[in-house]
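[1] My questions concern the predicted model and sequence given below.
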Amino acid sequence: MRIELEDFDGNHRYAEYTHFSISDESSGFKLKFSTYTGDAGDALTYHNGQMFSTKDKHKMKCAQDYKGAWWYNACHSSNLNGLYLNGTHTTFADGVNWKEWKGHHYSLKSTRMMFRKA
């Protein structure tokens, strides 16, 4: 899997993960992957092994608090489904975040998750 990130100044970063998979619905769409490479910083390994959470399906309310469905783990170091905000913002971690690159007070302009069948 490759994740591409762009900020509002036109800067780009990427993160790649090997052996990527998502389980079926009966297992909660659990996220699994192996090694990270890239220049964005590894903000996804924190979520490895987590089930996909939505506002109506999460015991810790992370999807509700951080405004988007994601593979939360009490709660997140990345959230590519958060609110679309204009770059730097004052609210905590509710934007489109990749903590290891821009932190929790910056919402990215664009993101892309790409998968290739192995």
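    Right, received. Where do you want to start?
[2] Every contact and neighbour count from this point should use C-alpha atoms.
    Fine.
[3] Met114: how many residues sit nearby?
    When neighbours are defined as other C-alpha atoms under 10 Å, Met114 has 10 of them.
[4] Quick check: closest non-adjacent residue to it.
    Arg2 (5.1 Å; C-alpha to C-alpha, 6 or more residues apart in numbering).
[5] since we're on that neighbour, how many residues are nearby?
    What Arg2 shows, counting by other C-alpha under 10 Å, is a neighbour count of 18.
[6] ok, second structure coming up, stack it against the first:
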Amino acid sequence: MFRLLLVLLVPMVVQSSLNPVDCNDIYKSGFGQNGVYTIYPAGPTSPVQVFCDMSIYSNAKWTVIQKRQDGSVNFYRKWDEYKRGFGSAAGEYWLGLETMHLLTKTRKYELRVNMEDFEGKKVFAQYSTFSVGPEAEGYKLTLGDFKDGGAGDSLTNQNGQKFTTLDKDQDSHSDNCAQIFWGAFWYNQCHYTNPNGIYAWGESTYGIGINWLTWKGYTYSLKTITMKIRPVTEQK
């Protein structure tokens, strides 16, 4: 009787029940619906809202780090905004470079990029690992191996690049790629993909829209694009 009472008085420790780091932690706490949740990658005093994709096709669940779907949010923004994040997790948003760094410095993640055109066709590109370095290193992008889901590989070209915005040029081009192509991203010289470019409803000016070169080229701006990450060790 005493042992039973003691067990009842000791609170259960459920991983991530109070301060989940990502959407996978939230799922393991008993929440299985797609939607907006709060995570704490920097600790209990720094809540961040994210959209969680709790799709049933894997054990590990996806944390959405970027989403474009209707042009309702302006993505042509400065460094500080890309650092801290903007938009609404219920709609279009950018999670924030600092949050991405905090997430990927302690856990190993893979990246999936889902895309849809205005004709309703859906494809994806997947990368075996994804991490973002610290601000002191320009929030450098590091990617693993590519897996094709019909989109082709338009991101490996930008692997190893620092992040560039209209007011902070860290790309490999002699000019500022963010200013040239009205976006912000891990540009090289300049891009094969421009997920944060201008929302343009299909046909667009060369390189300025939401492009994925290996699927739709430089003059087609996608209807939707979503970048999301999940823990590698629990993906099966």
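    Arrived safely. Keep in mind that what you see is a predicted model, and the values were worked out from it rather than measured.
[7] if I look at the residue nearest to Met114 of the first structure, how far off is Glu16 of the first structure?
    According to C-alpha to C-alpha, to the nearest Å, Arg2 of the first structure stands 4 Å off from Glu16 of the first structure.
[8] Over to Asn79 of the first structure?
    Distance, Asn79 of the first structure to Glu16 of the first structure, by C-alpha to C-alpha: 16 Å.
[9] And those two? Which one has more around it.
    Using other C-alpha under 10 Å as the criterion, Asn79 of the first structure and Glu16 rank with Asn79 on top: 28 against 21.
[10] which one is that one nearest to, not counting chain neighbours?
    Excluding its sequence neighbours, the residue lying closest to Asn79 of the first structure (C-alpha to C-alpha, 6+ apart) is Asn97, at 5.1 Å.
[11] His104 is in contact with the one you found, correct?
    Yes - the criterion here is C-alpha atoms under 8 Å, and Asn97 of the first structure meets it with His104 at 6.0 Å.
[12] show me what contacts the residue nearest to Asn79 of the first structure?
    Ser77, Ser78, Asn79, Leu80, Gly82, Gly103, His104, His105, Tyr106, Ser107, Leu108 (C-alpha atoms under 8 Å, 6 or more residues apart in numbering).
[13] can we see that at 10 Å?
    5, 43, 76-84, 87, 103-109, 111 (C-alpha atoms under 10 Å, 6 or more residues apart in numbering).
[14] same question, Lys223 of the second structure
    68-71, 115-121, 199-202, 210.
[15] what's the answer for His76 of the first structure, then?
    43-44, 46-47, 62-63, 66, 70, 93, 97-99, 104.
[16] for Met60 of the first structure, same thing?
    By C-alpha under 10 Å, 6+ apart, the neighbours of Met60 of the first structure are Ser53, Tyr72, Asn73, Ala74, Cys75.
[17] Most neighbours among the residues you listed, please name it.
    Result: Tyr72 is most packed of those (other C-alpha under 10 Å), 26 neighbours.
[18] All the strands of the first structure, in order from the start?
    2-6, 12-17, 21-22, 31-32, 36-38, 78-79, 87-88, 97-98, 106-107, 110-114 (DSSP state E).
[19] Now render these as JSON lines, adding distance to His58 of the first structure.
    Output for the strands of the first structure, formatted as JSON lines (distance: least, C-alpha to C-alpha, whole Å):
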{"stretch": "strand 2-6", "distance to His58 of the first structure": "24"}
{"stretch": "strand 12-17", "distance to His58 of the first structure": "25"}
{"stretch": "strand 21-22", "distance to His58 of the first structure": "17"}
{"stretch": "strand 31-32", "distance to His58 of the first structure": "15"}
{"stretch": "strand 36-38", "distance to His58 of the first structure": "26"}
{"stretch": "strand 78-79", "distance to His58 of the first structure": "15"}
{"stretch": "strand 87-88", "distance to His58 of the first structure": "27"}
{"stretch": "strand 97-98", "distance to His58 of the first structure": "19"}
{"stretch": "strand 106-107", "distance to His58 of the first structure": "23"}
{"stretch": "strand 110-114", "distance to His58 of the first structure": "23"}
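[20] any residues in contact with both of Arg2 and Glu16 of the first structure?
    Tyr36, Thr37, Gly38, Met113, Met114.
[21] Including distance to Ser23 of the first structure, could the residues you listed go into TSV?
    Below are the shared contacts of Arg2 and Glu16 of the first structure laid out as TSV (distance: C-alpha to C-alpha, whole Å):
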residue	distance to Ser23 of the first structure
Tyr36	20
Thr37	23
Gly38	24
Met113	17
Met114	17
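[22] List only those of those residues flagged as buried.
    Buried by 16 or more other C-alpha atoms under 10 Å: Tyr36, out of the shared contacts of Arg2 and Glu16 of the first structure.
[23] any idea how far Lys216 of the second structure lies from Met115 of the second structure?
    The spacing between Lys216 of the second structure and Met115 of the second structure, counted by C-alpha to C-alpha, is 11 Å.
[24] Sounds good, over and out.
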